[in-house]
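Visitor: need a structure here:
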Amino acid sequence: MSSFSGAAPASGSLSLSQFRTFALASLGGALEFYDFVIFAFLAKLIAAHFFPASQAEWLRQAEAFGLFGAGYLARPLGGLVMAHFGDVSGRKKVFTFSVLLMAVPTLLMGLLPGYEMLGVGAPLILLALRIMQGAAIGGEAPGGWVFVSEHVPPGRAGLATGLLTGGLTGGILLGSVVILALHAALPPDVVAAWGWRVPFILGGVFGLGAMVLRRWLDETPVFREMHVRAETASSLPAKILLRDHRRAVLCSMMTTWTLTAAIVVLVLMMPPLMQTLHHVSPSETMLASLAATLCLTLSVVVIGGLTDHLPLRLLGVLCGLALAVGAFGLYGLSPLFPHTLVWWAALSGVCCGFVALVPAGMLRAFPAMVRFSGLSLSYNVSYAIFGGLTPAIISALTPQTPLAPAIYVTATALIGGIALWFSPARD
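Guide: Here you go, the predicted model:
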């Protein structure tokens, strides 16, 4: 692994087996994130099926989004448990199990009877399935970053994690495309009656297929070497982290805060904010969201590859500035030029390349013995806190100024850049 202050030159070509590893890891990650986000896209229809019809529509929708939020709350615990076994028993087993833990609940969501048949049991079962999904997603991103980075030659970890991150964000893009195709293929009343179940069933089936394919992956060379040398964690990895690696955990949590701000504010919250603040049509905001997500997916691959060649500190400064530019362009300049939102959204997606620096910095901050647990603890706890608080903060600040989203993203970019600068680095 290259040092923090300067990037090691890339060495060693990637084999066909390593590209296969990236493909299978990225495919599984994309399907997991697809399974996780389609719940949000279909929340209104889910609310109509799983909560009493006697309740007000706004209350049912609020309850459905509450179930969506429960998935975020389950991420830290699920991620820590899976990371513990990943550091002690092996990366491959946990990496394969996380897809299974996501695919089964997703498939069951598509088949689960509604409130009319199960009564109060319907939302309770849905809550349990959502918690299982949250636990799965808590292990997927950290596990994937560790898995692919330990499968590549020195100086290629940035490209590997960039490709995987592109797969994860591609899952959000896939979810958007499937929902658009669903509404284009079926009449609204059919979608409301049973069509909404199709994306869940598709995600569950393909997720099970991805789990089977992941069984063909090999354990990482780094873990095999640690196992031979008996260097795997002999006590709780979380205990080692909090005793010996507090600085790495803190810096990693701060960079993850920047990651959540970039994705939540510039991609996920952008459609409702633009509709509310500037009265942009829903169709235009949905197209803009697709453009932003596509450009984000491409950007993280490119920036991830650059971390193998350029100092991470330098990239932190440049990408932090770019993130601020993208945020102010999207929320400050796009309203001044009607019908250009798609282009500004695409630019903001490109400027979200900072997201690729987060796993690169975390992988360099933790030793192999507790690497999985270090990434999982930092990433999931930070995402649970700031992923949950960011929408509330933005909602509270936007009445004061329509530039609040851009100001918030810029502030987190500064925090993330400082955290990257002071994050420890290991060879």
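
Visitor: Could you use CA atoms for every contact and neighbour count after this?
Guide: Noted.

Visitor: which one's the longest helix in the chain?
Guide: Secondary structure of the chain per DSSP state H: the longest helix is helix 57-88.

Visitor: How far off centre is that helix?
Guide: Using C-alpha atoms, centre = their mean, to the nearest Å, the mean C-alpha position of helix 57-88 is found 13 Å from that of the whole chain.

Visitor: Could you pull out the buried residues of that helix?
Guide: By neighbour count with 16 or more other C-alpha atoms under 10 Å, helix 57-88 contains the buried residues 60-61, 63-65, 67-88.

Visitor: Another for comparison:
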Amino acid sequence: MLEFYDFITYSFFAIEIGHTFFPAQSEYGSLMLSLATFGAGFVTRPIGGVVLGIFSDRVGRRPAMLLSFALMGAAILTIALTPSYAAIGVAAPIVVIAARMVQGFALGGEVGPTTAYLIEIASPRRRGVVVAWQPASQEIAATTGALVGVILSSVMSPEMLQTYGWRLAFLIGAVCLPFGLWMRRTLPETISHGERAAGSAESSSHVALARRHVRVIVLALMILASGTISTYVTQYMTTYAKTTLHVSSSLAFTVSLVSNGLQIIGAVFGGWLADRFGRKPIMFWPQLVVLVLTYPAFLWIVQAPGAWSLLFGFGILSFIGSLPFTAFYAAFTEALPQNIRGGVFATIYAVAIATFGGTAQLVVTWLLHVTGDPLAPSWYLLLAATVGLIAMGLMPETAPVKVGER
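Guide: Prediction:
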């Protein structure tokens, strides 16, 4: 949660960060430069996924998690404390982009080891609800970031928020870093010394075993592409509500707060359902509902952009859309052998996130700009939901309740 808070908070304050580090002749130009820097954090995520994911398989989950957290801490402090473009010129955006790429490397190596860790500490018939805390922690981070945004936008003027308010939001995450490092140092390791040694000796095992799981890996890539587009378009709704629907900053942050809060509930509930009814039903049917509801929800929001339409429209999509991906996290990790689990999951996750998550907000902003149609985000979400639905229908069932594992 702490690590994702540091990464996601950037998107909530993309406008203010754009004004601070990327002055341009137009609001659109400044926002696009800011979002491009947000995307720069995704470029290094596959590298972090490969390096730290394989590191976790060979050395251990805990060392990999500690390293990724320390790197994220250094990067968030750098962004929060870097002077503005007006103060130090072109050095400011260069430093911010570099820090953002370090963040991406750290987060790329975060998800694989932690998801593998959760699978390995859970009893077989509780894996879904335990692994649910991986996506749920991401939504807790987004909810916390939105809550901070609501508070800051309520007590600060727009000028104060742009000057130093967004920096306070970043520093709140930095304050928690010592606690996070201490907490991870106390975790028991889930890979024995013998397993780590075997993994180091058999350097080709990752490639050989990964080839045997090509079908699952391809389907996982499609599902993650769908999920990350949905996630980062949802995170963009704060900016969308302010710039396209022209609602107040406090309402825009409140919508994000409610949507992300519902996704926390949905993620854990989805894991609970996946343990009882299997992974595939909980992946497929909620995803189908999201596909059906996306366009009508956006149509309602655009035609009547008020508090109720925004809260209910985005809230319903967020809750239902969070159900399938907890089941997927469990299914994908269960389908992978332990000695390649951290590296493969981290790499596939990071590649999908880098390719589709890093570009999602840029694509939506560009679509809105060139079409002038406020419904443009729904087009991209419909395409993503369709791809995800097809892949979820083809994903193998791995739940113990279905396959008879004891």
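
Visitor: still on that earlier bit, the longest helix of structure 1 - contacts with which helices or strands?
Guide: helix 16-41, helix 43-50, helix 91-111, helix 121-149, helix 237-244, helix 371-397 (3 or more C-alpha pairs under 8 Å, 6 or more residues apart in numbering; DSSP states H and E).

Visitor: mean offset of the last one relative to structure 2 (after superposition)
Guide: By that I understand helix 371-397 of structure 1. Mean deviation of helix 371-397 of structure 1 from its aligned counterpart in structure 2 after superposition (mean C-alpha distance after the TM-score superposition for structure 1): 2.5 Å.

Visitor: Output the helices and strands packed on helix 57-88 of structure 1 as CSV; include the columns distance to G207 of structure 1 and mean neighbour count.
Guide: CSV is the format used below for the helices and strands packed on helix 57-88 of structure 1 (distance: least, C-alpha to C-alpha, whole Å; neighbours: other C-alpha atoms under 10 Å):
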stretch, distance to G207 of structure 1, mean neighbour count
helix 16-41, 6, 22
helix 43-50, 21, 22
helix 91-111, 5, 23
helix 121-149, 12, 25
helix 237-244, 29, 15
helix 371-397, 22, 22
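
Visitor: Can I get those helices in CSV including distance to W421 of structure 1?
Guide: Formatted as CSV, these follow (distance: least, C-alpha to C-alpha, whole Å):
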stretch, distance to W421 of structure 1
helix 16-41, 29
helix 43-50, 40
helix 91-111, 29
helix 121-149, 21
helix 237-244, 19
helix 371-397, 17
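
Visitor: I137 of structure 1 matches what in structure 2?
Guide: Here I137 of structure 1 is matched to L107 in structure 2, going by TM-score structural alignment.

Visitor: Go ahead and confirm its match touches G48.
Guide: Yes - between L107 of structure 2 and G48 there is a contact under C-alpha atoms under 8 Å: 7.2 Å.

Visitor: ok, back up a step: which residues does the match of I137 of structure 1 contact?
Guide: Neighbouring residues of L107 of structure 2 by C-alpha atoms under 8 Å, 6 or more residues apart in numbering: 3-4, 7, 45, 48-49, 68, 72.

Visitor: 7 Å - rerun?
Guide: Residues near L107 of structure 2 by C-alpha atoms under 7 Å, 6 or more residues apart in numbering: 45, 68.

Visitor: Same check on L147 of structure 2?
Guide: Contact analysis of L147 of structure 2 by C-alpha under 7 Å, 6+ apart lists L257.

Visitor: can you tell me the helix or strand for it?
Guide: L147 of structure 2 belongs to helix 133-155 when elements are defined using DSSP states H and E.

Visitor: List the buried residues for the helix or strand following that helix?
Guide: Next along the chain after helix 133-155 of structure 2, taking DSSP H and E as the criterion, comes helix 158-160. Residues of helix 158-160 of structure 2 include none that count as buried (16+ other C-alpha under 10 Å).

Visitor: how far off helix 133-155 does the following helix or strand past helix 158-160 of structure 2 point, in degrees?
Guide: Past helix 158-160 of structure 2, further along toward the C-terminus, the next helix or strand under DSSP H and E is helix 166-175. Comparing the axes of helix 166-175 of structure 2 and helix 133-155 via axes from the mean of the first three to the mean of the last three C-alpha atoms, to 10 degrees yields an angle of 140 degrees.
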